[in-house]
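[1] Structure for the following, please:
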Amino acid sequence: MSIRPTLETRQATPTMEGAGVHLHRAFGFQDPSELDPFLLFDDFRNDVPAHFEKGFPWHPHRGIETITYVLKGTVEHGDSLGNTGTLGAGDVQWMTAGSGILHQEMPHGNAAGQMHGFQLWGNLPSSQKMTAPRYQDVEAKEIPEVIDDDGTIVRVIVGEFWGKTGPVDGIAADPQYLDVTIPTGVKKTFKIDTYRRAFAYVFEGQAAFADASTPSGVLLEKEVMGEEVNIRDLSGDRTLIRFGTGDEVTVQAGEEGVRFLLISGAPIEEPVAWHGPIVMNTQEELMQAMRDLRNGTFIKPAH
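    Here you go, the predicted structure:
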């Protein structure tokens, strides 16, 4: 077994999208090979309704898939296929843009005015770039939750973990998408397929992620659960941890415990031509998408 090295730890960057939604971007619009097959990850979290209520009005997508996971508040959505619905707390939506789709997403706060969700973009391989668009809404109650003896809780959103299979399937990137909560001071190791790219995103509490050079058990620099350990830097709220190759990730929760997303997927390793919400393989395909948008042929007829 080999611990995946921590290639990079960085804070998500404040930015604005849509009609003025304030959010934090963990990665996106940079080097697409970094976390291939994933292109972008946004944390849209706010308790000021004016900073999110205007939402993401109608906009196009082609060549990608999106996974939206809502923790607080709701997101109303509609698309050019005629689909409409509302995502609530704990719900997930997977959308395959494929050959082209127009959609809108309008977030609303809960009773306390809070809104929190994540959106992950997965690339599509060239063979599926122009596939028919489709989408799937999954309610919170359909997502399996596993509770370990030490109090660790894992929601399996996509993929297989600890004998449970997430309800979202058919995603080209074949991801494993886990929502992990680890109690105070608990150390946990998670197996990840060696051939997958992987990252963690901390959004509550703090934790130390072991590096390949970290001696076994040496993670935190204070006494944890009665055991003296030499401690490494703790990763806190809105921190992205990008891992290198290996087949396991080890994490030790800090004093307040930790909650994070652990996401991995098989790299596509194809050229990327990218402009905003459209991701193709060549500049010519990208220009064709722009022409389609201008002349009204972006949405392809169903076959």
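[2] can we go C-alpha only for contacts and neighbour counts from here?
    Fine.
[3] Quick one: residues contacting the residue most central in space within the chain.
    Central residue of the chain (CA atoms, centre = their mean): residue 120, 3.9 Å from the mean position. Taking CA atoms under 8 Å, 6 or more residues apart in numbering, we find residue 120 in contact with 38, 39, 40, 41, 42, 66, 67, 68.
[4] now do residue 18
    Residue 18 touches 54, 55, 56, 57, counting by CA under 8 Å, 6+ apart.
[5] Setting the sequence-adjacent residues aside, check what's closest to the third one.
    Spelled out, that is residue 56. Once flanking residues are discounted, residue 56 sits nearest to residue 18: 4.3 Å by CA to CA, 6 or more residues apart in numbering.
[6] swap in the last one?
    Among residues not flanking residue 57 along the chain, residue 104 sits closest, at 4.8 Å (CA to CA, 6+ apart).
[7] Can you get me a residue count around residue 137?
    For residue 137, the count of nearby residues is 17 (other CA atoms under 10 Å).
[8] Would you mind measuring from it to residue 120?
    The gap separating residue 137 from residue 120 is 15 Å, by CA to CA, to the nearest Å.
[9] Not counting stretch 35-43 itself, show me its contacts.
    Counting by CA under 8 Å, 6+ apart, 23-29, 32, 116-124, 173, 197-199, 238, 265-269 sit against stretch 35-43.
[10] Just the buried positions in it, please.
    Residues of stretch 35-43 classed as buried by neighbour count (16 or more other CA atoms under 10 Å): 35, 36, 37, 38, 39, 40, 41, 42, 43.
[11] Equivalent analysis for stretch 79-99, please.
    Within stretch 79-99, the residues scored as buried using 16+ other CA under 10 Å are 79, 87-99.
[12] biggest strand in this protein, by residue count?
    Assignment by DSSP state E gives strand 248-265 as the longest strand of the chain.
[13] by contact count, what packs against that strand?
    Packed against strand 248-265, as judged by 3 or more CA pairs under 8 Å, 6 or more residues apart in numbering; DSSP states H and E, are the following elements: strand 176-182, strand 187-191, strand 197-209.
[14] quick one more, to check against the first:
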Amino acid sequence: MDAIMNSSPIIPAVAVPEGAGVTVYRTIGSPALRDHDPFLLLDHISSNNPDDYSAGFPLHPHRGFVTFTYIIDGHMVHQDDMGNSGDLGPGSAQWMKAASGVIHSEMPQQENGLLRGFQLWINLPAANKMDHPEYQEYSAEAFPIVETPDYTLKVLIGRFADTHAPIMDNSTDVTYFDVHVQPGKHFQHRLPAGNNSLLYVFEGSGQFNA
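    Have a look, this model is predicted:
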């Protein structure tokens, strides 16, 4: 489920067929939340059935936005028409600025019976929609981790206090954390005024704003 931080409605994830018949779980981009500027779509990939994602996401185009793919468990084998290819493993991520246009494929694979991850679409400003496409892949070790007695936080995009992620994008100014809160503890983070934000709970349960 999602909790939108400024008004806090609960947005349930909706099962949506994508690719070659693959099911993803969508919040942003669903009928309940068409967009959440600058976010266009958020898909959650999650299965312990090896047949669920065997067909994958064959060649398809993107244009005018950024995709950020974050793998928690399993792998995502990918390639594109810019000549890039790779295998995103557990904890790794891909930042792809489609801009003027990219054609790529993504083929998920389980590891130890698990496949979990997310893909976020981030709209580009009008001035950047026809930029030259860019691509970068990051290993799990590339992302700094902040550990406290209350929580463990991985900084994926932007910064948290004095800790900076390897991905800093001035055109979208997005911040993205993966936070694990210890049982009975809490995590608190102050957002800039007017910031459109969301909290996606994908494991466990808790309270928001007490």
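[15] tm score of chain vs chain?
    The TM-score (TM-score structural alignment, normalised by the length of the second structure) is 0.93; 206 aligned residues with a CA RMSD of 1.6 Å.
[16] so which strand or helix has the closest residue to the residue nearest to the centre of the first structure other than its chain neighbours?
    Leaving out its chain neighbours, the residue that sits closest to residue 120 of the first structure by CA to CA, 6+ apart is residue 41, at 4.6 Å. According to DSSP states H and E, residue 41 of the first structure maps onto strand 38-46.
[17] circling back: identify the residue of the second structure aligned to the residue nearest to residue 56 of the first structure.
    Aligned counterpart of residue 18 of the first structure in the second structure: residue 19 (TM-score structural alignment).
[18] For the first structure, which segments count as helices?
    With DSSP state H as the criterion, the first structure has helices at 283-295.
[19] So residue 201 of the second structure versus residue 84 of the second structure, what's the distance?
    From residue 201 of the second structure to residue 84 of the second structure the distance is 32 Å (CA to CA).
[20] again, but for residue 67 of the second structure
    Applying CA to CA, the value for residue 67 of the second structure to residue 84 of the second structure is 15 Å.
[21] same thing with residue 199 of the second structure?
    Separation of residue 199 of the second structure from residue 84 of the second structure (CA to CA): 31 Å.
[22] And residue 198 of the second structure, by the same measure?
    Computed as CA to CA, the residue 198 of the second structure to residue 84 of the second structure distance reads 31 Å.
[23] before we move on, the earlier item: quick one, which of the contacts of stretch 35-43 of the first structure are buried?
    In the contacts of stretch 35-43 of the first structure, burial by neighbour count holds for 23-28, 32, 116-124, 173, 197-199, 238, 265-268, counting by 16+ other CA under 10 Å.
[24] now the strands: where do they sit in the stretch 1-150 of the first structure?
    Remark: strands assigned in the stretch 1-150 of the first structure by DSSP state E, counting those that start in this stretch are 6-11, 13-17, 21-27, 38-46, 56-61, 64-72, 74-79, 84-87, 92-96, 101-108, 115-123, 134-138, 145-147.
[25] So which residues make contact with the third one?
    It stands for strand 21-27 of the first structure. 10-17, 39-46, 51-56, 238-240.
[26] can you rerun that using 6 Å?
    Here strand 21-27 of the first structure makes contact (CA atoms under 6 Å, 6 or more residues apart in numbering) with 12-16, 40-44, 51-52, 55.
[27] again with the second one
    Counting by CA under 6 Å, 6+ apart, strand 13-17 of the first structure makes contact with 22, 23, 24, 25, all of which sit outside it.
[28] And the residue nearest to residue 56 of the first structure, how close does it get to residue 29 of the first structure?
    Counting by CA to CA, the separation of residue 18 of the first structure from residue 29 of the first structure is 15 Å.
[29] same question, residue 292 of the first structure
    Residue 292 of the first structure is 22 Å from residue 29 of the first structure, by CA to CA.
[30] Touching, residue 100 of the first structure and residue 62? I think so.
    Yes. The pair residue 100 of the first structure / residue 62 is scored as a contact, 4.5 Å apart, by CA atoms under 6 Å.
[31] Around residue 51 of the first structure, how many other residues sit close by?
    17.
[32] measure it to residue 91 of the first structure for me?
    22 Å.
[33] before we move on, what about residue 131 of the first structure?
    25 Å.
[34] re earlier: of the contacts of strand 21-27 of the first structure, closest to residue 254 of the first structure?
    residue 12 (20.1 Å; CA to CA).
[35] Which residue, other than its chain neighbours, is closest to that closest one?
    residue 26 (4.1 Å).
[36] do the same with residue 48 of the second structure
    residue 114 (4.9 Å).
[37] Can you give me the separation between the one you found and residue 156 of the second structure?
    For residue 114 of the second structure, the distance to residue 156 of the second structure - CA to CA - is 22 Å.
[38] Compare neighbour counts for those two and give me the winner.
    Just comparing residue 114 of the second structure and residue 156: by other CA under 10 Å the higher neighbour count belongs to residue 156, 28 against 16.
[39] Cool, thanks, signing off.
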